[in-house]
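**Student:** Next comes the sequence, and after it the predicted model I'd like to discuss.
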Amino acid sequence: MGMEIERKFLLDRRPEELIAEGAFIRRSEQKIQQTYLALDEQQEVRVRRLVDVDTGEVEHTHTFKQGNGMSREEIEYSITASIYEQLFQASGAVPLTKTRTTGEWNGFTVELDRYEQLNLTVAEVEFESLEAAEAFEAPDWFGEDISSKKEYSNKKVWRDLQNRTHGR
């Protein structure tokens, strides 16, 4: 099982603004739909449909994650469109949709996620080690560090979306 070590920051600006002023260099952009098939406090299983905005290429993934916070175990692999559709339809859920702009800041790969159903944009940076993550000094435009704040986790945001959509 691989380790995902990342820090997340709350942005109050749109990716387009940061690109226009040269604070962030855009490499690619994807439209992502993600649905959780099962989740609890320690584990999650999700599927994603990712569409590359520039090429139109479509990818589908199935992911298992374990743990919370900055460092988690992760297994992710590609699945066919048919398997994705079957799992997505069986879930009966509303997918969480976001636009992910991947680029570079100061030698780091940064993912800016803009959630379409919410007024929320976050920056994510992945690291090779916990030490590198802890030593990272973010620029001012990254905003508040929300790496350990559960209310900003994708699974919490997705669960809130389900409750709002299904009137629970």
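**Tutor:** Everything's here; your move.
**Student:** Only C-alpha atoms from now on, for both contacts and neighbour counts.
**Tutor:** Will do.
**Student:** Surely residue 32 is in contact with residue 58?
**Tutor:** No - with contact defined as Cα atoms under 8 Å, residue 32 does not count as touching residue 58 (9.9 Å).
**Student:** residues shared between the contacts of those two?
**Tutor:** Counting by Cα atoms under 8 Å, 6 or more residues apart in numbering, the residues touching both residue 32 and residue 58 are 49-51.
**Student:** In addition, the following structure is provided for comparison:
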Amino acid sequence: MNKEIERKFAVKYLPENLNIESIVHIKQAFIYRDKLTLIRIREIKESYPADKQVYIYTLKTKGDIEYNNNYDVAKKYELENEISKELFEKLMNNKISNIIEKTRIKIPIENNLKVEIDIYYDYLEGLLTAEVEFPNEELATKFQKPAWLGEELGYKKLSNRKLAEMTKDEWQKEVTKEMIENNSIIIKQLKDNYNI
């Protein structure tokens, strides 16, 4: 079981000379959850650098979230397995959450880290977040974000688990109007310049 250590941010603007490592389209839902565990299924369609499609079944167990004045470090454990398209479709019929659809753009940054920008669709239209996953807790706590990343977004408010339970009105109450307006500008730039 892998330990997942990550932090989530708003995006202030796109860096110049954006170096995109990959672009994937994700459709996901939860099929089980309790206080300690959740099971997520995902359809992942990679459009850049190659065209490929996979289906993933993920078991996540609750780790902990380190809350500080300046940042939250989410620590969870997860086990992933590839499944067939047929099983994915069958499991989707038993979903217990909203379906989340998003495009994920992976951008390499210093220290062999990567920023994953998620552009959300449907009832989450207008939401844009950036996650950085870390190989260890020390790197996560010492991380100095690039200038183009904005405020830290707490996992209490905007985790995919929470978003899958929210309505449009509910998630919009968790962010500022200015953030939604800024997200719209960035999303348009990404669509215009990178065919997303």
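**Tutor:** It's in. The shown structure was predicted, so the numbers you read here are calculated from the model rather than taken from an experiment.
**Student:** how about the shared contacts of residue 32 and residue 58 of the first structure in TSV, adding distance to residue 4 of the first structure, secondary structure and neighbour count?
**Tutor:** Below are these laid out as TSV (distance: Cα to Cα, whole Å; DSSP: H, G, I helix; E, B strand; the rest coil; neighbours: other Cα atoms under 10 Å):
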residue	distance to residue 4 of the first structure	secondary structure	neighbour count
49	20	strand	22
50	19	strand	22
51	22	strand	18
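**Student:** Same list (the residues you listed) but as TSV, adding distance to residue 108 of the first structure.
**Tutor:** Formatted as TSV, those follow (distance: Cα to Cα, whole Å):
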residue	distance to residue 108 of the first structure
49	25
50	22
51	23
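**Student:** what's the closest of those residues to residue 156 of the first structure?
**Tutor:** Nearest to residue 156 of the first structure among these: residue 49, at 19.1 Å, using Cα to Cα.
**Student:** Aligned to that closest one, what sits in the second structure?
**Tutor:** Using TM-score structural alignment, the partner of residue 49 of the first structure in the second structure is residue 43.
**Student:** give the contact list for the closest residue to that match other than its chain neighbours.
**Tutor:** Counting by Cα to Cα, 6 or more residues apart in numbering, residue 43 of the second structure lies nearest to residue 55, which is 4.6 Å off, once chain neighbours are set aside. Residue 55 of the second structure makes contact with 41-44, 82-85, 88 under the criterion Cα under 8 Å, 6+ apart.
**Student:** mind redoing it with 10 Å?
**Tutor:** Contacts here follow Cα atoms under 10 Å, 6 or more residues apart in numbering; on that basis residue 55 of the second structure touches 26-28, 41-45, 81-89.
**Student:** Which of the residues you listed fall in helices?
**Tutor:** 85-89 (DSSP state H).
**Student:** So which of these wins on neighbours?
**Tutor:** Neighbour count (other Cα atoms under 10 Å) singles out residue 88 as the most crowded of these, with 19 neighbours.
**Student:** Quickly note the distance from it to residue 177 of the second structure.
**Tutor:** 36 Å (Cα to Cα, to the nearest Å).
**Student:** Spatially central, which residue of the second structure would that be?
**Tutor:** residue 118 (5.3 Å; Cα atoms, centre = their mean).
**Student:** I'd say that one and residue 132 touch.
**Tutor:** No - taking contacts as Cα atoms under 10 Å, residue 118 of the second structure lies outside contact range of residue 132: 11.3 Å.
**Student:** intersection of neighbour lists for the two?
**Tutor:** By Cα under 10 Å, 6+ apart, residue 118 of the second structure and residue 132 have these common neighbours: residue 106.
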